[in-house]
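Peer 1: Provide a 3D model corresponding to the input given below.
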Amino acid sequence: MLKMEWIFFLTTLCSVLFTFCHADTYPKAQNVSWNSVNFKTLLTWDPIPVNYSYTVEYSIVGQNRERNPHCIRTMRTECDLSNSLVDLKAKYSADVLSEPKYGETSDLVEFPHTSSDWFTPYTDTVIGRPDFKIEVSKDKKKITLYVEDPPTALFKKNEPKTIRDVFGDDLQYKVTFGKSASTGKKTKISASSEILLDGKDIDPGVSYCFNVQAYIPSRSPDKQLGESSKRQCSSSDKSFIEDFGVGAIAGFILLLILTVVIVIVTVVCCRRKTKANMGKERVPLRDV
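Peer 2: Just a heads-up that it's a prediction; the model follows:
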């Protein structure tokens, strides 16, 4: 009887140890994170798998989990969920499961997995930098910026939606601008993609430089602004001196004169040194 109990104990112990050791065959995913720009949403993680694969499951909070067909037993370390997160204002979570590769099996009932943070596309995706064009009025008293709403990774009738299509009236633009010859800056918020700057904002005929960012006031303060555009400047009809100022011109002239003086002194010194060396070579050697 005692022998049977020992056999049962050893069998149970081996089973537990086998399960424990087998579970370590598939390492858990690490650094699971959301990366989203203009609703192009990727779930990424580490490390690259060896002798196993990954499967991604995602869901709206409180609902059943789903799988993206392109992210089942994948050997990659990213999953594009852009078109899977249909409800843009819902809160999503995702799990990355470590599983056997295709064609392989396992006795595990539950595979090791790592969960992501919560993610809401509408409030969390980064808005990329916009492009814009500058138009100066004929009388030089007005400048209009025509901002191109950035396209997104979302589609409607085979056409990509813009951020204006997604955010509607919630989308605004923040313009940061200043005179090209000055470090001073001003800002202006516009609800339109066509931004007019007039006498209240600019001086006639002066060159101004601009940066534009999408602005979503309904978001949390740290996520309201999108990426800044490339800096662009308008033309000016003022003279060189008026545009840059007397001080800047004087500094430039002084620097130019100083450079010329240094070059002349260097050339004169080199010539004198060369003549001195030539003179030494012409002196005849004395008889011993």
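Peer 1: alpha carbons only for contacts and neighbour counts from here, please
Peer 2: Noted.
Peer 1: Quick check: buried residues in stretch 173-188?
Peer 2: By 16 or more other CA atoms under 10 Å, the buried positions in stretch 173-188 come out as Tyr173, Lys174, Val175, Thr176, Phe177, Gly178, Lys179, Ser180.
Peer 1: would you list those residues in a markdown table and tack on distance to Ser137?
Peer 2: Shown next, in a markdown table, are the buried residues of stretch 173-188 (distance: CA to CA, whole Å):
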| residue | distance to Ser137 |
| --- | --- |
| Tyr173 | 21 |
| Lys174 | 21 |
| Val175 | 19 |
| Thr176 | 20 |
| Phe177 | 17 |
| Gly178 | 18 |
| Lys179 | 17 |
| Ser180 | 18 |
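Peer 1: got JSON lines for those residues, with distance to Pro27 and secondary structure too?
Peer 2: Output for the buried residues of stretch 173-188, formatted as JSON lines (distance: CA to CA, whole Å; DSSP: H, G, I helix; E, B strand; the rest coil):
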{"residue": "Tyr173", "distance to Pro27": "45", "secondary structure": "strand"}
{"residue": "Lys174", "distance to Pro27": "46", "secondary structure": "strand"}
{"residue": "Val175", "distance to Pro27": "48", "secondary structure": "strand"}
{"residue": "Thr176", "distance to Pro27": "48", "secondary structure": "strand"}
{"residue": "Phe177", "distance to Pro27": "51", "secondary structure": "strand"}
{"residue": "Gly178", "distance to Pro27": "54", "secondary structure": "strand"}
{"residue": "Lys179", "distance to Pro27": "57", "secondary structure": "strand"}
{"residue": "Ser180", "distance to Pro27": "56", "secondary structure": "coil"}
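Peer 1: the helices in the protein, which residues?
Peer 2: Per DSSP state H, the chain carries helices over the ranges 2-23, 121-124, 163-167, 240-244, 246-282.
Peer 1: so which of those helices is the most packed in?
Peer 2: Mean neighbour count (mean count of other CA atoms under 10 Å) peaks for helix 121-124 among those, with a mean of 20.
Peer 1: To compare against the first, here's the next sequence to fold:
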Amino acid sequence: MSAYICVVVLTVSAVGGATVVSELLSRPTNVCLTSHNLNLVLRWDPPEGTASGLVYTAMYKSSVTDYRIGCENTSSLECDFSTLKISPYGNYTGRVRAQLGEESSNWAESNYVTLDTDTFIGSPTVSLSSNGATLEVSIQDPVFSFSTLRNVYNGVTYNITYWKKGQNEKARSIPGIQQHQLVLSDLDPGTKYCVQVQINTDRNPNPSQPSSITCESTANEQEAPWVAAMVAFVIMAVVVALLVVAVVYWKSISQFLCPKDALPPHFEESLLAHRNSNMYLNMQSPVEEIYHPISIIAGDRTVEEGDPLEAAGSSFSQQPDVIVGER
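Peer 2: Sure thing, here's the model as predicted:
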């Protein structure tokens, strides 16, 4: 009897225990901690067969610290720890659990990530400029979540690959470039070339993502760049010379273009004469008129108003008597 009771008790306990476990939420699945350009993001999938309305709490820790909360009661399926206190050389792991009301699942652990060696470095930005039969390659590093590529890694080099457009199988590579700019000079004039760049670092074993393919054409040989530069220099020199001449000889040029009307000297002397001068006093006194009166006496005929001058002249010529009197 006692043995039967023990069996029943154990059976009930087992059933009850299984019921308690089944009532717990399942843990999130596919938990993965990743890093791209030094960010630190934990991602996961929701538990299988769970209802909607789940929220999650995600935490992270380093090899020298305890777990810290990164996201709490979030409905998102990822948590970004990049805005928190992390080091570019730290070793991190994360964990997440699901919550539905008062119920919570067990923690689901993630992998470990060492930022400087495991982060995926993004692609650089490449621009090309044509300078005669050469191409100048300019490279810009990807933007990190915090710090910069050159501050985190000491040995940064670029692997530059270039080829004629449409001839990818004949691509040529230049490894180990440390400068941000490089001139490709062994090119054919009047030809379009394409360039792609990858970044290599001293501590990260993987190269960066390759840059997008950028293409640019070289100039023809007759389109020498020094010709345009010389023309521009000559034009600038002429403009500067004209400005200097205009400034130095501005007074003479303005008098030549806009001459002033000059009065005769005796007019200026008269206008500028002093009130007490003889010239001014003579100008103010009345002028005495000197004249000789003349009387013309016609004989039988007088000149009528409106007669022609010829007729009057002939009439006068026939009269010899002319008296002139002086007063």
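Peer 1: any chance of the helices of the first structure in CSV, plus distance to Arg231 of the first structure?
Peer 2: What follows is the helices of the first structure, written out as CSV (distance: least, CA to CA, whole Å):
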stretch, distance to Arg231 of the first structure
helix 2-23, 54
helix 121-124, 25
helix 163-167, 21
helix 240-244, 18
helix 246-282, 22
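Peer 1: between the ones you listed, which one is nearest to Phe111 of the first structure?
Peer 2: Nearest of the helices of the first structure to Phe111 of the first structure, taken as CA to CA: helix 2-23 at 7.6 Å.
Peer 1: Which residues does the closest one contact?
Peer 2: For helix 2-23 of the first structure, the external contacting residues (CA atoms under 8 Å, 6 or more residues apart in numbering) are Leu108, Phe111, Pro112.
Peer 1: Stretch 163-180 of the first structure too?
Peer 2: Contacts of stretch 163-180 of the first structure (CA under 8 Å, 6+ apart): 38, 149-152, 184-193, 206-218, 233.
Peer 1: now stretch 140-160 of the first structure
Peer 2: If you take CA under 8 Å, 6+ apart as the criterion, stretch 140-160 of the first structure is touched by 38-40, 82-83, 128-137, 161-164, 193-199, 202-205.
Peer 1: May I ask which of the contacts of helix 2-23 of the first structure has the most neighbours?
Peer 2: The residue in these with the most neighbours, by other CA atoms under 10 Å, is Pro112 (18 neighbours).
Peer 1: So what does Trp163 of the second structure match up with in the first structure?
Peer 2: Aligned by TM-score structural alignment, Trp163 of the second structure pairs with Gly178 of the first structure.
Peer 1: For that match, give its distance to Lys223 of the first structure.
Peer 2: Counting by CA to CA, to the nearest Å, the gap from Gly178 of the first structure to Lys223 of the first structure is 25 Å.
Peer 1: What of Gly247 of the first structure?
Peer 2: Taken as CA to CA, the span from Gly247 of the first structure to Lys223 of the first structure is 41 Å.
Peer 1: ditto for His113 of the first structure
Peer 2: 29 Å.
Peer 1: Isn't Ser115 of the first structure up against Val96?
Peer 2: Yes. Applying CA atoms under 8 Å, one finds Ser115 of the first structure in contact with Val96, separated by 6.5 Å.
Peer 1: His113 and Lys223 of the first structure: which has the busier surroundings?
Peer 2: In terms of neighbours (other CA under 10 Å), His113 is the more surrounded of His113 of the first structure and Lys223; the figures are 20 against 16.
Peer 1: which residues does the residue nearest to the spatial centre of the second structure contact?
Peer 2: Nearest residue to the geometric centre of the second structure (CA atoms, centre = their mean): Ser127, 14.7 Å. Shown in contact with Ser127 of the second structure (CA under 8 Å, 6+ apart): Val137, Ser138, Ile139, Thr214.
Peer 1: what about the first structure, which of those hold up?
Peer 2: Here the contacts of Ser127 of the second structure are checked against the first structure with both residues aligned by TM-score structural alignment, their matches' CA atoms under 8 Å, and the contacts held in both are Val137, Ser138, Ile139.
Peer 1: now, among the residues you listed, which is nearest to Ser26 of the second structure?
Peer 2: So of these, ranked by how close each gets to Ser26 of the second structure (CA to CA), first place is Ile139, at 48.3 Å.
Peer 1: Whichever residue in the first structure pairs up with that closest one and Gly62 of the first structure: what is the separation?
Peer 2: With TM-score structural alignment as the criterion, the equivalent of Ile139 of the second structure in the first structure is Val147. To Gly62 of the first structure, Val147 of the first structure is 40 Å away according to CA to CA.
Peer 1: So which of these two has more stuff around it?
Peer 2: Val147 (19 against 9).
Peer 1: how close does that one sit to Tyr215 of the first structure?
Peer 2: Val147 of the first structure is 13 Å from Tyr215 of the first structure, by CA to CA.
Peer 1: Give me the neighbour count for Leu84 of the second structure.
Peer 2: Count around Leu84 of the second structure with other CA under 10 Å applied: 11.
Peer 1: Report the spatially closest residue to it, excluding sequence-adjacent ones.
Peer 2: Sequence neighbours aside, Gly70 is the residue nearest to Leu84 of the second structure in space, at 7.7 Å (criterion: CA to CA, 6 or more residues apart in numbering).
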